[in-house]
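*Asks:* here are the coordinates; sequence isn't available:
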C-alpha cells in the first residue's frame, strides 16, 4: 500500500490512530468485565508470547486449574469451584490479555509501514514511539497488578495498582486521540487564550477522576454509602470516618468513606469546570469551539447521572461497565477539544471571537 499526498497521509494515519483508540476503549471495557466477574487472578503467570494460546487439551486445563487452586482467591472465595466455572473466569482474563496483544500488533505494524514510506513526521513519530513505550509499560503494570492479588491473604488486586493500570490505559487513549486530532486536515485558528487553558485543564481533571474511580473500583467502595446526594445522611462525613485509618495517608486508598467522598468531590469539580467552560465558549468562542465544549459538558453530565445510578443500584455489572466506558468517551471528547482549541496549521490564536454568522470572513474550522 502506497499512500499519495499529504491529505491522504493525514487521513490514513488519523483513521489508524482512531482504530487503535477504539481498541483501547474495548480493552478497558473487557478489563472492567474481568474485574467485576472476579476473573483477573485466574491466570497466575505472565507469558507474553506463549500465553497467547489458551489451554488446548484437558490436561492443559487441569494444569491451569491446579495453579489457580494454589491462589488465596480460590481458597478464600471459590473453594469447590468446578472446572467449567474456572474456564469462564479464565476466558475473561485470557481475552483481556489477547486483546492487549492485538492492540500491540495493530499499533506497531502500521507504524512501521507508515514510517518506512515516510508518511510520519518526526514530531508525530516521537509521540507514537512514546505511546509505544507507554504501552509496553502498561503490560508490565498489568502483571504487577495481578501479582499483587496473588499474595497471601489477598482475594483481589491492590486498589492503587488497579487505579494506576486504568489511568495508564486512559493516558494511552488520550495520547492517541490527541495525535489523531492533530492530523486533521485544513487550517484553523486557535481559540482565545482563556478557552485554550480551560480546554487543556479538562482532560487533566478527567484523568484525575478516572484514577479516583479506579480506587473506588479496586477497593469496592461503591458498595457502601449507596445514597445520594448525601452519604448515609452526611453531605460531608465526619473527620473520624474520613480518617479512621492510621497512618492517615492510607485513608486515601483503603478507607471506603474517603475514597468515595474524593470521587464525588472530583466529579462535582469536573461538572462545574465543564459547564462554565461551555458557557464561556458559547459567549466568546467560535461555533466549533462552543459546539465541542458543549459536547464535553453534555457527556460529563451524562456520566454523572450514570455514576449516581450505578451507586444507587448497588453497582450492577451493566451499569458499572457503562460508567467505565462512558468515562473513556468523556476523556476522548475532552482531549480532542483541547487539541483542536490550539488550532491547526499556521494560524495564530484569534484575539476575540468572530460573531456568529460571520465565520466566512475568517478561517475558523474549529
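*Replies:* Good, I have the coordinates. From a predicted model like this one, the values you see are computed outputs, not experimental measurements.
*Asks:* from here on, contacts and neighbour counts on C-alpha atoms
*Replies:* Noted.
*Asks:* Grab the most central residue of the protein for me.
*Replies:* Central residue of the chain (Cα atoms, centre = their mean): residue 170, 3.1 Å from the mean position.
*Asks:* what's the burial count for residue 249?
*Replies:* 11 (other Cα atoms under 10 Å).
*Asks:* same check, this time on residue 304
*Replies:* Neighbours of residue 304 (other Cα under 10 Å): 20.
*Asks:* Same check on the one 4 residues further on?
*Replies:* A total of 19 residues lie near residue 308 under the criterion other Cα under 10 Å.
*Asks:* Quick one: name whatever helix or strand follows the strand or helix carrying the residue nearest to the centre of the chain.
*Replies:* Element membership for residue 170 (DSSP states H and E) is helix 159-182. The helix or strand immediately downstream of helix 159-182 is helix 193-219, counting by DSSP H and E.
*Asks:* tell me what that following helix is packed against?
*Replies:* helix 159-182, helix 251-254, helix 256-284, helix 317-341 (3 or more Cα pairs under 8 Å, 6 or more residues apart in numbering; DSSP states H and E).
*Asks:* after it, next one along is what?
*Replies:* That would be, after helix 193-219 and using DSSP H and E, helix 239-242.
*Asks:* Can you name the residues in contact with that next one?
*Replies:* Identification of contacts with helix 239-242 by Cα atoms under 8 Å, 6 or more residues apart in numbering yields 251, 255, 257-258.
*Asks:* about what we covered before: can the helices and strands packed on helix 193-219 go into CSV with extra columns for distance to residue 141?
*Replies:* CSV is the format used below for the helices and strands packed on helix 193-219 (distance: least, Cα to Cα, whole Å):
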stretch, distance to residue 141
helix 159-182, 6
helix 251-254, 18
helix 256-284, 22
helix 317-341, 19
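*Asks:* what's the closest of those to residue 227?
*Replies:* When the helices and strands packed on helix 193-219 are compared by Cα to Cα, helix 256-284 sits nearest residue 227, at 11.4 Å.
*Asks:* which of the residues in the next helix or strand after that closest one are buried?
*Replies:* Moving toward the C-terminus from helix 256-284, the next helix or strand (DSSP H and E) is helix 287-312. Using 16 or more other Cα atoms under 10 Å as the test for burial, helix 287-312 gives 287-301, 303-304, 306-312.
*Asks:* which other helices and strands contact helix 287-312?
*Replies:* helix 256-284, helix 317-341.
*Asks:* And the shortest one, how far out from the chain middle?
*Replies:* Distance of helix 317-341 from the chain centroid (Cα atoms, centre = their mean, to the nearest Å) equals 7 Å.
*Asks:* Next up, a structure to set beside the first:
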C-alpha cells in the first residue's frame, strides 16, 4: 500500500546516523578532556538555550567569574585563579556543552522530517529514532545532574570528597553516551546491510547459508560476551576517572610492592557514609568509592576482557581453518584483537606516567574504538531480521523485488 512505510530504510538515513555517531564519538573525547583539565565545574548554571552564547564583554566575563568564585571548587582548590585562567577552563566546558546542543539539532530536526515523511524510513527505524531522541534529551539532563553534584557543598561533605563530580553520575553520563552511540551504529549498519543484500539477493542468500551454520551459534554467544565485557570495562574506567583512581599505585603489573593491596586498604571504614552500617555497606561502598579498590577492579576487568578477546581470536582462527568462519568475520576479529593490544598498552602507559592528559585521552579514545569493533563483530555475525531473510529467499527463487 502506498500509505505504508517501506520495510527497508533508505541508505541516506544510515549516512546521517553515522555522521551523528561521529559527533557523539567526538563529544565523548572532549568530555574526557574536560574531566582531565578539571574544567567541568567552571559553568555553574544550566541554560540550555541562552547558555550557547559565551560571555562577550569584560563585564560578562567578570559576572561569570564571580559565579564561579562562589563554587566549592574555587574556594577550596582554585582560589589562585585569575580571569585568564578561568577563561581556559570555561571554554573547555562551554565547547563540550555547545557540541551537545549541536548533536541535538543535527539529530532531532532530520528525525522529525523522517517521521512525517513516509518515503525513507521503516516503522522499525522510526521507533529506534524516537527512543534515541529521548535518550539524547535525557543525556543533557544527566550532564547537568552530574555537574550539580560537584557544586553542592552538603553532598561533598557527605561523600568526604574534594569539589568534584560524583563518580556515580559521571559513569551514568558516560554509560548513556555509549548506549546512544552503539544504538545509532547498530541502526545504521542494519540499514546499510539490508540495502546491500537487496541489491544482490543471490549473493545475500549464499551468505545467509553460511551465517545459519549451527556451528556459529557458540561464536555468536561469545561475541555478545566480548561486547559485554568491553562495555563493563569501559564503564569501570569511568569510575576510575571519577575518583582520580589512576593517580595512585602507578606501577604495573604489581600495585606498589605487592600484587594486591592489603585487605585493610581495600575495605576501609573511612569510606562509609554517616548513615551506613559497617556490616552491610562496607564492601559495596569500598568497591564503588575507594580509589584503591576501584583501580583494582578496573585492572581485573581489563585483564579479563583482554584474555577473552585473545581466546576468541584463537577460536576464530581455528574455525576459519575449518571453513566455518568467513574471511570478513576473521578480519573483523583481527581488528578487535589489535585494538585490544593497543588499548592495554595505552592503559599501562597512562598509569605508569601518572595520567598525562595526552595518554589518558588516547586511552579513552581506544576504549571507544575497541567497543566499536566488538560491536561490529557482534553485528556481522548476526543473521539479520527474519522478514528480510525470508524475502531474500523468495526474491532469489522467483527473481522478484519484494522491497520496492
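*Replies:* Received the coordinates, thanks. Keep in mind it's a predicted model, so treat the numbers as computed, not measured.
*Asks:* Next, the TM-score between them, please.
*Replies:* Overlay of the two chains. TM-score (TM-score structural alignment, normalised by the length of the first structure): 0.89; 343 aligned residues with a Cα RMSD of 1.8 Å.
*Asks:* Turn the helices and strands packed on helix 287-312 of the first structure into JSON lines, columns for mean neighbour count.
*Replies:* JSON lines is the format used below for these (neighbours: other Cα atoms under 10 Å):
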{"stretch": "helix 256-284", "mean neighbour count": "20"}
{"stretch": "helix 317-341", "mean neighbour count": "23"}
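*Asks:* Quick one, which of those gets closest to residue 175 of the first structure.
*Replies:* Checking these against residue 175 of the first structure by Cα to Cα gives helix 317-341 as the closest, at 8.4 Å.
*Asks:* re the thing from before, of all the helices and strands packed on helix 193-219 of the first structure, which one comes closest to residue 213 of the first structure?
*Replies:* helix 256-284 (6.2 Å).
*Asks:* quick check, distance from that closest one to the centre of its chain.
*Replies:* On Cα atoms, centre = their mean, the centre of helix 256-284 of the first structure falls 18 Å from that of its chain.
*Asks:* ok, now stretch 46-57 of the first structure?
*Replies:* On Cα atoms, centre = their mean, the centre of stretch 46-57 of the first structure falls 26 Å from the chain's centre.
*Asks:* and residue 190 of the first structure, how many neighbours?
*Replies:* Neighbours of residue 190 of the first structure under the rule other Cα under 10 Å: 27.
*Asks:* same thing with residue 97 of the first structure?
*Replies:* If we define neighbours as other Cα under 10 Å, then residue 97 of the first structure has 23 of them.
*Asks:* likewise residue 113 of the second structure?
*Replies:* Around residue 113 of the second structure there are 11 residues (other Cα under 10 Å).
*Asks:* The helix or strand where it lies vs the first structure - mean distance after superposition?
*Replies:* Per DSSP H and E, residue 113 of the second structure falls inside helix 83-116. Superposing on the first structure places helix 83-116 of the second structure at an average distance of 1.1 Å from its equivalents, by mean Cα distance after the TM-score superposition for the first structure.
*Asks:* One more: stretch 128-140 of the second structure?
*Replies:* Per aligned residue, stretch 128-140 of the second structure averages 1.2 Å (mean Cα distance after the TM-score superposition for the first structure).
*Asks:* Which residues does that stretch contact?
*Replies:* 100, 104, 107-108, 111, 173, 176-177, 180, 183-184, 187.
*Asks:* circling back: distance to residue 131 of the first structure added to the helices and strands packed on helix 287-312 of the first structure, as a markdown table?
*Replies:* Listed next are those as a markdown table, based on distance: least, Cα to Cα, whole Å:
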| stretch | distance to residue 131 of the first structure |
| --- | --- |
| helix 256-284 | 26 |
| helix 317-341 | 15 |
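*Asks:* what's the nearest residue to residue 143 of the first structure if we skip its chain neighbours?
*Replies:* Using Cα to Cα, 6 or more residues apart in numbering and skipping residues adjacent in sequence, the residue nearest residue 143 of the first structure is residue 46, 6.5 Å away.
*Asks:* Could you report the neighbour count for the equivalent of the one you found over in the second structure?
*Replies:* Structural alignment (TM-score structural alignment) places residue 46 of the first structure against residue 46 in the second structure. Neighbourhood size, residue 46 of the second structure [other Cα under 10 Å]: 16.
*Asks:* still on that earlier bit, name the helices or strands packed onto the helix holding residue 113 of the second structure?
*Replies:* Counting contacts by 3+ Cα pairs under 8 Å, 6+ apart, helix 83-116 of the second structure is packed against helix 11-36, helix 58-69, helix 123-149.
*Asks:* what angle do the last one and helix 83-116 make?
*Replies:* Between the direction of helix 123-149 of the second structure and that of helix 83-116, the angle (axes from the mean of the first three to the mean of the last three Cα atoms, to 10 degrees) works out to 160 degrees.
*Asks:* from the middle of its chain, how far away would helix 123-149 of the second structure be?
*Replies:* Worked out by Cα atoms, centre = their mean, helix 123-149 of the second structure lies 13 Å from the chain centre.
*Asks:* got the angle for that helix vs helix 11-36?
*Replies:* Going by the same axes, to 10 degrees, helix 123-149 of the second structure makes 10 degrees with helix 11-36.
*Asks:* what comes up buried for helix 123-149 of the second structure?
*Replies:* 123, 125-126, 129, 132-133, 135-136, 139-140, 142-149.
*Asks:* Run a quick neighbour tally on residue 258 of the second structure.
*Replies:* 9.
*Asks:* typo on my end, residue 116 of the second structure
*Replies:* 10.
*Asks:* what's the distance between the residue nearest to residue 10 of the first structure when sequence neighbours are not counted and residue 128 of the first structure?
*Replies:* The shortest distance from residue 10 of the first structure to any non-neighbouring residue, by Cα to Cα, 6+ apart, is to residue 183 (5.3 Å). To residue 128 of the first structure, residue 183 of the first structure is 13 Å away according to Cα to Cα, to the nearest Å.
*Asks:* same question, residue 39 of the first structure
*Replies:* 32 Å.
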